[in-house]
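Enquirer: here is a sequence with its predicted model. Questions after.
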Amino acid sequence: MLGISAFDEGVYRALLTHASRDVTALSNVLESTPARVTHALRRLAALGLARRAERGRWEATGPRSTLTALLNKRRAETVSAFSEAEAAVDDLHTMYRLGRLQKNPGDLVEVHTGKEAVARRVAELSASLSTHLWILDRPPYLDRTNGQPHDGSTETAITRAWLARGVDIRSIYCPDSMAYPGRFETVLKLTALGEQSRMLPRLPFKLHIIDRRTAIMPLTGGVYDSIAVVHGSGLLDALVELFEAYWSKAEPLVGEGRLPSDVPAFEDRPSDADVMLLRMLHHGLKDQAIARQLGVSTRTATRRVAALMDRLGAQTRFQAGASARERGWLEL
C-alpha cells in the first residue's frame, strides 16, 4: 500500500480495527514479537499514520487525510522519477549517438527508400513524439488510397491526441498543401483544436521537425517513397532555424482577434461558405485549387469568386480581401 510493507500495513489495519492498543496487545493480535511491532509503529508514526496515545497505547490517524497526503507525495515522487528516467534516456541516447558518430559520421543522416520502409520509419518517429512537431506542409503525402490521400479524420484524431498531451504543433501551409478536396476545411479543424497554423505563398520543400531533435525530409518531390532522417547536428540546427525564419514571415491562417468595436455594422453578414472562400482567396489559392477544395468545377468556383467580389464591390482579389477585413468578415 503506497510503498508501505505488508507487515506495516497489517499493523496499521490492526490499529484501525482495535483502537488504542498497547504494543503487547497488538503483538498478540498480529502473532508477532513486541520488538517488531514497535519498529513498525515508529515507521507508521514517521509517515503520519499512527501516534502514541496516553499510557503507552497507540492509535491510528484518520486514513482519508493522511493516506491522501501520502498518495500525493508518492505521486510527486513518481513524476519526479519519471522525469529523471526520461532525462537519463536522453543522456544515454546522446552518448550512443556520439559514439556512433565518432565511428561513422554518416549516421547523422539516415536514408530510407521504398514506401513500406518510409511508412515504418515515420511511424516509429511519430510514436516517439513528446514535445514538439513543427511542419512545413506541402506534397508529397504519405497516406494514399488509389493515388489520393485519406480523408482528414485520422489526421484530426491524431492531432487531437498529441495536443491533449501538450505537444507544441506548428504547421506552415501553402496553396500546394491543398492538394485534395476538403484539405482546407481539415486544416481549419486542426486550427480550431489548437494547432498553430500559418500560411505562406510557397514553401521550398516538405519538412517535419520532431522534438527539435530529429527532422524528416522527402528526397523526391513527386512520391513519398524516400526520406532523409536528420539527427542532432549542424544540419539539424540549420533546419530548425530555417523553420523559425519561415514561421516569423508566415501569416496566421485564422485571424486571432475579434471584430473591433469601431468597425461599422453591416446588415449583410457572410455565410460560413463565404468566410471559407474568402480565407482561401486571402491565402492565395487560385480558382482551380478552390474548385478542388469545394468539390466543384473550376468554372463554378470562378463564378462563386466573382459573385463574392461583386457583393463586396471589389474589382480585384486584393480589394476583396481588404473589404472583407474592413467588414470584420475574416475575423469571424
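Expert: Right, received. Where do you want to start? Numbering: from 1, shown residues only.

Enquirer: when you work out contacts or count neighbours from here on, use the C-alpha atoms and nothing else.
Expert: Will do.

Enquirer: what about the strands in the stretch 101-250 of the chain?
Expert: Applying DSSP state E, counting those that start in this stretch to the stretch 101-250 of the chain gives strands spanning 109-113, 132-136, 168-173, 196-199, 207-210, 214-218, 226-230.

Enquirer: for stretch 24-38, buried residues please.
Expert: 24, 26-27, 34, 37-38 (16 or more other CA atoms under 10 Å).

Enquirer: thinking again about what came up before, how about the strands of the stretch 101-250 of the chain in CSV, adding mean neighbour count?
Expert: Below are those laid out as CSV (neighbours: other CA atoms under 10 Å):
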stretch, mean neighbour count
strand 109-113, 16
strand 132-136, 21
strand 168-173, 22
strand 196-199, 22
strand 207-210, 22
strand 214-218, 23
strand 226-230, 20
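
Enquirer: next up, a second structure to put side by side with the first:
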Amino acid sequence: MTSGEGADGERELDADILRVYQLRVTNPTDGLSRLAARAGLTPEEAARAEVRLLALGLLQRSPSGGWVAIDPESAADHLLAPVEQEILEKRIAMAATREQLLALSGDYVEARSLRSIRSSIENVAGIDNIRAVVDDLVRTCAGTLDVLVPGGGQSEAGIRFATPLDLDLLARGVRIRALFQHTARRHRATLQYMRRIASAGAEVRSSSTLPARMQIYDRECAVLPIDQEDTGAGVAIVRDPAILAYVSRVFDQCWADGTDVAEHAETPCVSGPSGTEREVLHLLAEGRTNEEIARLLGLSQRSVSRTVAALMARLDAGNRFQAGAAAVLRGWLD
C-alpha cells in the first residue's frame, strides 16, 4: 500500500506521507503536480498523502489557496482534545463512584460489629445465603474449625463446596477437626474427601452416632441447623457465649469418642470377635454407653471407642443398634 492506506496505514505514517509533509512545510504554495514531482510520487499518491495529513490535522487549507503545514504539537492538541475530554469525564465519574462506595465503609463496619455481638443469634435461610455466610466465616477464621458431620455419604455438591474452603483454611494454618459417622467411610466420594483434607493436615475421625451437624469457628461462632419448614434449609449463626460453651463441650465429647479414619482398613474384616470384643458387644447390645463399657471392663474410653468403631465396620452397621442386631445374626453373641 502507498501513502498509509488500509487499517494499519491509518495508524502509521509511511515515508511517502512524511516526505509530502516535509515538502509542504518548505513549499506551501506548490501545486499538486509540482509537489508530486519534488517527492518523486505520482499526483495520485501525493493526493492520498495529503488526505492522510489533513485527517491528522497536520495540513490545513490556506485562505489564499494551497496548504499550510501545522506543527505536530498543535495538531495533536486539536486532534486529541475530544478524546482527552472524554477520558477526563470518565475519570471524574470513576472518582465519584469510588467516593460513594467508600462512604459505605462506616456502615459496613457498623453492621459487622452489630452482627458480631457475642449475645446475638442470627437465622439464615436458603442454601445460597447459607453458603455466603460460610464463605464469610471461612475468610475471617484464624485459629480453629471444629465440624460434626452426621449421616453417611455427603452430597457431591456439598463436597465440591467444602473442599476448596477447607484446603484454604489448612493452607493458612487453621486447625480443622472433622468428625464423621462411621457409615461415611462406605461412601466413596465422602471417603475420598475425608482422606484429601486429612492429607492436607486436617484431623479426621469417625464415630457411631453424632447429635447434629455443627461448625464452630474459632470457638467464637457456631453454625447450627434449624427447622425451616417454609423456607427450606436454614441455620442459626450463634455467638452467644453460653450456647457456644455448650456446643463446644458437645463437640469435645463426640471428638473424644471418635476414632481416626486412618486407623481403619479399607476392607472390613468379617472374622469373629475376640474375647474383649465379645464383652464389648454384649454390653453394646444391652444399650451401654462407651463410658459405661469402659468403666465395667476397666478400659479407657478411647480404647472402647476404637473397638466399637472396628466392630461396626466389620458388621457393616450404621449405628449401635444395627451392630447389635448384626452380631446376633452372625452368632457372635451366643
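Expert: Looks like it arrived, so ask away. Given the structure is predicted, the values throughout are model-derived calculations rather than measurements.

Enquirer: what would you report as the TM-score here?
Expert: Remark: TM-score between the superposed chains equals 0.43 [TM-score structural alignment, normalised by the length of structure 1]; 173 aligned residues with a CA RMSD of 4.1 Å.

Enquirer: turn the strands of the stretch 101-250 of structure 1 into JSON lines, columns for distance to Val79 of structure 1.
Expert: Shown next, in JSON lines, are those (distance: least, CA to CA, whole Å):
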{"stretch": "strand 109-113", "distance to Val79 of structure 1": "34"}
{"stretch": "strand 132-136", "distance to Val79 of structure 1": "20"}
{"stretch": "strand 168-173", "distance to Val79 of structure 1": "21"}
{"stretch": "strand 196-199", "distance to Val79 of structure 1": "28"}
{"stretch": "strand 207-210", "distance to Val79 of structure 1": "23"}
{"stretch": "strand 214-218", "distance to Val79 of structure 1": "25"}
{"stretch": "strand 226-230", "distance to Val79 of structure 1": "31"}
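
Enquirer: which one of the ones you listed lies nearest to Leu277 of structure 1?
Expert: Of all the strands of the stretch 101-250 of structure 1, strand 196-199 sits nearest to Leu277 of structure 1, with 15.2 Å by CA to CA.

Enquirer: helices or strands up against the closest one?
Expert: Applying 3 or more CA pairs under 8 Å, 6 or more residues apart in numbering; DSSP states H and E, we find strand 196-199 of structure 1 packed against strand 168-173, strand 251-252.

Enquirer: including distance to Met309 of structure 1, could those strands go into JSON lines?
Expert: Output for those, formatted as JSON lines (distance: least, CA to CA, whole Å):
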{"stretch": "strand 168-173", "distance to Met309 of structure 1": "25"}
{"stretch": "strand 251-252", "distance to Met309 of structure 1": "22"}
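
Enquirer: out of these, which gets nearest to Ile135 of structure 1?
Expert: Nearest to Ile135 of structure 1, of all these, is strand 168-173, at 4.6 Å by CA to CA.

Enquirer: what is the closest one packed up against?
Expert: Packing partners of strand 168-173 of structure 1 (3+ CA pairs under 8 Å, 6+ apart): strand 132-136, strand 196-199.

Enquirer: save the ones you listed as a markdown table, and put in distance to Asp90 of structure 1 too.
Expert: Below are those laid out as a markdown table (distance: least, CA to CA, whole Å):
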| stretch | distance to Asp90 of structure 1 |
| --- | --- |
| strand 132-136 | 15 |
| strand 196-199 | 27 |
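
Enquirer: which of the ones you listed sits closest to Arg52 of structure 1?
Expert: strand 132-136 (52.8 Å).

Enquirer: where do the strands of the stretch 1-150 of structure 2 begin and end?
Expert: Remark: strands assigned in the stretch 1-150 of structure 2 by DSSP E, counting those that start in this stretch are 59-61, 67-69, 121-125, 144-149.

Enquirer: the stretch 201-334 of structure 2 too?
Expert: So, for the stretch 201-334 of structure 2 - with DSSP E, counting those that start in this stretch - the strands run 203-207, 214-217, 221-225, 234-238, 259-260.

Enquirer: quick one, longest helix in structure 1?
Expert: For structure 1, the helix reaching the highest residue count under DSSP state H is reported as helix 63-103.
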